[in-house]
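# Provide a 3D model corresponding to the input given below.
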Amino acid sequence: MLYVVGHKNPDTDSICSAIVLAYFLDGVPARLGGVNPETQFVLKRFGVMEPELIRSAEGKEIFLVDHSEKSQTLEDLEKGKLVGILDHHKIGITTSEPIIYLAKPVGSTATLIGELYFKNTLDIIGGKNKELKPDLAGLLLSAILSDTVLFKSPTTTDIDRKIGKKLAEISGIEDIQTYGMELLKAKSTVGKMAPEEIVKLDYKEFNFNGRKVGIGQVEVIDIGEIQEKKEKIYRILEEKLKEGYDLILFLITDIMKEGSEVLVVGNKEAFERAFNVNLEGKSIYLEGVMSRKKQVVPPLEKYYKEISNKK
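Prediction:
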């Protein structure tokens, strides 16, 4: 049986892309964690059930979406059969045999699925060009709006906008901006969540030249929603640092102001050099920084590669 699954601590793109791609691949949509409030809103809005929760790859064929980092996927991935990856992030995995691999620098994995559908080329990844039903089109549109932060993120491309418009027509969404704001409000419910939940909401682990780095992110309409919980979040991150991390960053991204306050735990020198800033205290506001993938991971990866080469 083929399982289509996104990364740990799944976001809307990870969940929705798994559901829609599984439909085209005649597979089973799966997830590696709980469904966040924004994704719950989307699934309820379009009347679609949550994917199956799986904890092991053993005995399964696996098709990964929205990630290729080993630290973000099933821990026993090698016990299953990895058949393909569809992603929009950097390459983070090596395989012992050929697989289907398609990645493109666009705003979301959902964009790639939409593009394959509209170009009638799903067959190149083993899929069937079945009819894209309104509910599934709505999932893809929601994933694009979520990952691109309503087309405000620097990861946004013309392809995202073009595919998003086509998906809106099929799904019956007449006003993308209005629906997008509903989506962002659903995303911004962290004020009601416990600090422990907030940390886990969208947390990813990376390996940069042998150094373990964690990067979490939460998107809010107003940073004030989370102001009183920042100190507790910081203490949670300090405890997490003991799990072998060199550095942990937690981005509190203000959607409206288009910037992020970054809590920094661990190797603060690495952060300062990677971003060319002076850190005074526990956090710093980075104007215009909204994308972990495009604006946070690359400078960190570059820094750790440079210090490794100097040894």
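
# Every contact and neighbour count from this point should use C-alpha atoms.
Noted.

# Tell me where the stretch 151-300 of the chain has helices.
158-171, 176-187, 195-201, 230-241, 268-275, 297-310 (DSSP state H, counting those that start in this stretch).

# Nearest approach to residue 116 belongs to which of those?
helix 158-171 (10.2 Å; CA to CA).

# follow-up on the earlier one: just put the helices of the stretch 151-300 of the chain in TSV and tack on distance to residue 114 and mean neighbour count.
Formatted as TSV, the helices of the stretch 151-300 of the chain follow (distance: least, CA to CA, whole Å; neighbours: other CA atoms under 10 Å):
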stretch	distance to residue 114	mean neighbour count
helix 158-171	6	18
helix 176-187	16	17
helix 195-201	26	18
helix 230-241	37	16
helix 268-275	34	16
helix 297-310	26	14
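
# Nearest to residue 56, out of those helices?
Of all these, helix 195-201 comes closest under CA to CA, at 20.2 Å.

# quick check: longest strand of this protein.
The strand that spans the most residues within the chain, counting by DSSP state E, is strand 211-220.

# hmm, back to that, got the helices of the stretch 151-300 of the chain as a markdown table, with distance to residue 19 columns?
As requested, these are arranged in a markdown table below (distance: least, CA to CA, whole Å):
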| stretch | distance to residue 19 |
| --- | --- |
| helix 158-171 | 15 |
| helix 176-187 | 18 |
| helix 195-201 | 20 |
| helix 230-241 | 31 |
| helix 268-275 | 36 |
| helix 297-310 | 27 |
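
# So which of those helices is nearest residue 75?
Closest to residue 75 of these, according to CA to CA: helix 195-201, at 17.6 Å.

# Show me what the closest one is in contact with.
9, 36, 190, 216, 217, 218, 229, 230, 232, 233, 236, 250 (CA atoms under 8 Å, 6 or more residues apart in numbering).

# Which secondary structure state is assigned to residue 91?
What DSSP: H, G, I helix; E, B strand; the rest coil gives for residue 91 is coil.

# Now it. Nearest residue, chain neighbours left out?
Once flanking residues are discounted, residue 91 sits nearest to residue 68: 6.2 Å by CA to CA, 6 or more residues apart in numbering.

# Before we compare anything, build this one as well:
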Amino acid sequence: MKREKIYIVGHINPDLDAIASAYGYEQYRHSLKEYEYRAIRCGEINSVTRWVFDRYKTPIPPFFPSISNLNVVLVDHTYPENRPKGWENANIVEVIDHHDVKLVENIPKRLTIRPCGSTSTLIVEKMVNSNISIPFNTAGILLSAILDDTLGLMSPTTVQLDIKMVNILSNIIGISNVQEYFKLLFKQKDVWSKYTAKEIIEEDVKSIEIDGNWVSVSQVETLNNREFNEREIIEELEVNNSIKPYSLRIVMLTDLNKRDCLLLVVGKDIPLVEKALNKEIKDNKVYLKGVVSRKKQILPILENIYS
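This next block holds a predicted model:
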């Protein structure tokens, strides 16, 4: 009897982890002879994702404009606002994620939600626990995704499980210095000077609703967060907010060298952010030393503001 296809998909505006975890879970299921699983994507890939898949000679999952009327596994996200187009009419059979859970309806029977630095970490753990031999190319892709999502294991989101899986994968592909590999990986990211303010905002953005308040947080990772035209980005945020008002629109300009970030903020609730940070936001800008993680260091502040 032919089984119905099940499509594995990450969030819109996919980063490397969203694509790699979908691909990795496809390979995991195929190793169990469950060939009905197929990795797809519902957004354009970024430069580092293309470099990684090219490096390991692996086809990028195909693009689907919508997941309407499909059986799907959601990876690397649960929030409805981050799901691909057509999710309301999809049959969500499973969710695998390392973020907070936000499932109000269509709750699947199979849920893997663990606090760690990367969804790819959870995929590797499944393979290891099932005694599956991980192929070279799959190991390289998943290793790259974990390092990318954890900022080379330096992010506050990093846990021991991430480190353990990185050690296993680096042994498979013969990498002795993961930090040097992370530097090579990071060099593949697009040069931000080529980007418009609109592209910078949309490259890696998370939009969420907290108790009726919509907020968006874009993150840009760089080795020099002083290279941006901050005023242009702020003006673009204000244009976006005039078209579709949010309580807050934020861009994190994260400097991995200095381990800090410059926060650009617009919206009616700037005073609430100032109170939470105990800092003045001057000209829509505030410097935050030691802040590099959207998930661990910025989103919790926003959640507390509206709780």
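
# Need the TM-score from the superposition.
Put the two chains on top of each other and the TM-score (TM-score structural alignment, normalised by the length of the second structure) is 0.92; 295 aligned residues with a CA RMSD of 1.5 Å.

# Tell me the residue in the second structure aligned with the residue nearest to residue 91 of the first structure.
Alignment note (TM-score structural alignment): residue 68 of the first structure maps to residue 78 of the second structure.

# how close does the equivalent of residue 152 of the first structure over in the second structure get to residue 162 of the second structure?
Aligning on TM-score structural alignment places residue 152 of the first structure opposite residue 154 in the second structure. Residue 154 of the second structure sits 11 Å away from residue 162 of the second structure, going by CA to CA, to the nearest Å.

# Against which helices or strands is the host helix or strand of residue 123 of the second structure packed?
Applying DSSP states H and E as the criterion places residue 123 of the second structure in helix 119-129. Helix 119-129 of the second structure makes packing contacts with helix 16-31, strand 91-97, helix 136-149, helix 160-173 when contacts are defined by 3 or more CA pairs under 8 Å, 6 or more residues apart in numbering; DSSP states H and E.

# in the first one, what counts as buried?
By neighbour count, with 16 or more other CA atoms under 10 Å as the criterion, the buried positions of helix 16-31 of the second structure are 16-28.

# just checking, next helix/strand downstream of it?
strand 37-39.

# So what's the gap between that next one and the chain middle?
Centroid separation between strand 37-39 of the second structure and its chain, computed with CA atoms, centre = their mean, to the nearest Å, is 19 Å.

# so what secondary structure elements neighbour it?
strand 6-9, helix 16-31.

# could these be laid out in a markdown table, adding distance to residue 177 of the second structure?
As requested, these are exported to a markdown table (distance: least, CA to CA, whole Å):
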| stretch | distance to residue 177 of the second structure |
| --- | --- |
| strand 6-9 | 31 |
| helix 16-31 | 21 |
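
# Mind checking these for the one nearest to residue 172 of the second structure?
Of all those, helix 16-31 sits nearest to residue 172 of the second structure, with 15.0 Å by CA to CA.

# quick one: the corresponding residue of the second structure for residue 78 of the first structure and residue 105 of the second structure, what's the gap?
Correspondence of residue 78 of the first structure to the second structure, assessed by TM-score structural alignment: residue 88. Separation of residue 88 of the second structure from residue 105 of the second structure (CA to CA): 10 Å.

# between these two, who's got more neighbours?
Neighbour count, other CA atoms under 10 Å: between residue 88 of the second structure and residue 105, residue 88 has more, with 15 against 9.

# With adjacent residues omitted, what lies nearest to that one?
Going by CA to CA, 6+ apart, residue 88 of the second structure has residue 68 as its nearest residue, at 7.1 Å.

# ok, now which ones touch the one you found?
85, 86, 87, 88, 89, 90.

# again with residue 305 of the second structure
Counting by CA under 8 Å, 6+ apart, residue 305 of the second structure makes contact with 272, 273, 276.

# ok, the first one - contacts?
Read that as residue 272 of the second structure. So residue 272 of the second structure contacts residue 305 (CA under 8 Å, 6+ apart).

# And it, what's its match in the first structure?
By TM-score structural alignment, residue 272 of the second structure lines up with residue 270.

# what's the answer for residue 140 of the second structure, then?
Applying TM-score structural alignment, one finds that residue 140 of the second structure aligns to residue 138 in the first structure.

# mapped onto the first structure, which of the contacts of residue 305 of the second structure hold?
Here is what carries over to the first structure from the contacts of residue 305 of the second structure, by both residues aligned by TM-score structural alignment, their matches' CA atoms under 8 Å: 272, 276.

# can I get the contacts of residue 305 of the second structure in a markdown table with distance to residue 99 of the second structure?
Putting those into a markdown table (distance: CA to CA, whole Å) gives the following:
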| residue | distance to residue 99 of the second structure |
| --- | --- |
| 272 | 24 |
| 273 | 22 |
| 276 | 22 |
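
# with the contacts of residue 305 of the second structure in mind, which one is nearest to residue 54 of the second structure?
residue 273 (41.7 Å).

# mind listing what that closest one touches?
Shown in contact with residue 273 of the second structure (CA under 8 Å, 6+ apart): 301, 302, 305.

# repeat for residue 202 of the first structure
Contacts here follow CA under 8 Å, 6+ apart; on that basis residue 202 of the first structure touches 9, 10, 11, 216, 217, 218.

# That one pairs with which position in the second structure?
Under the alignment (TM-score structural alignment), residue 202 of the first structure pairs with residue 204 in the second structure.

# how near is its match to residue 299 of the second structure?
14 Å.

# now do residue 20 of the second structure
Distance from residue 20 of the second structure to residue 299 of the second structure, by CA to CA: 24 Å.

# give me the number of residues near the aligned residue in the first structure for residue 283 of the second structure?
Superposed on the first structure with TM-score structural alignment, residue 283 of the second structure falls opposite residue 281. Residue 281 of the first structure is flanked by 8 other residues according to other CA under 10 Å.

# pretty sure the residue nearest to residue 91 of the first structure is touching residue 92, no?
Yes. When contacts are counted by CA atoms under 8 Å, residue 68 of the first structure is listed as touching residue 92 (5.1 Å).
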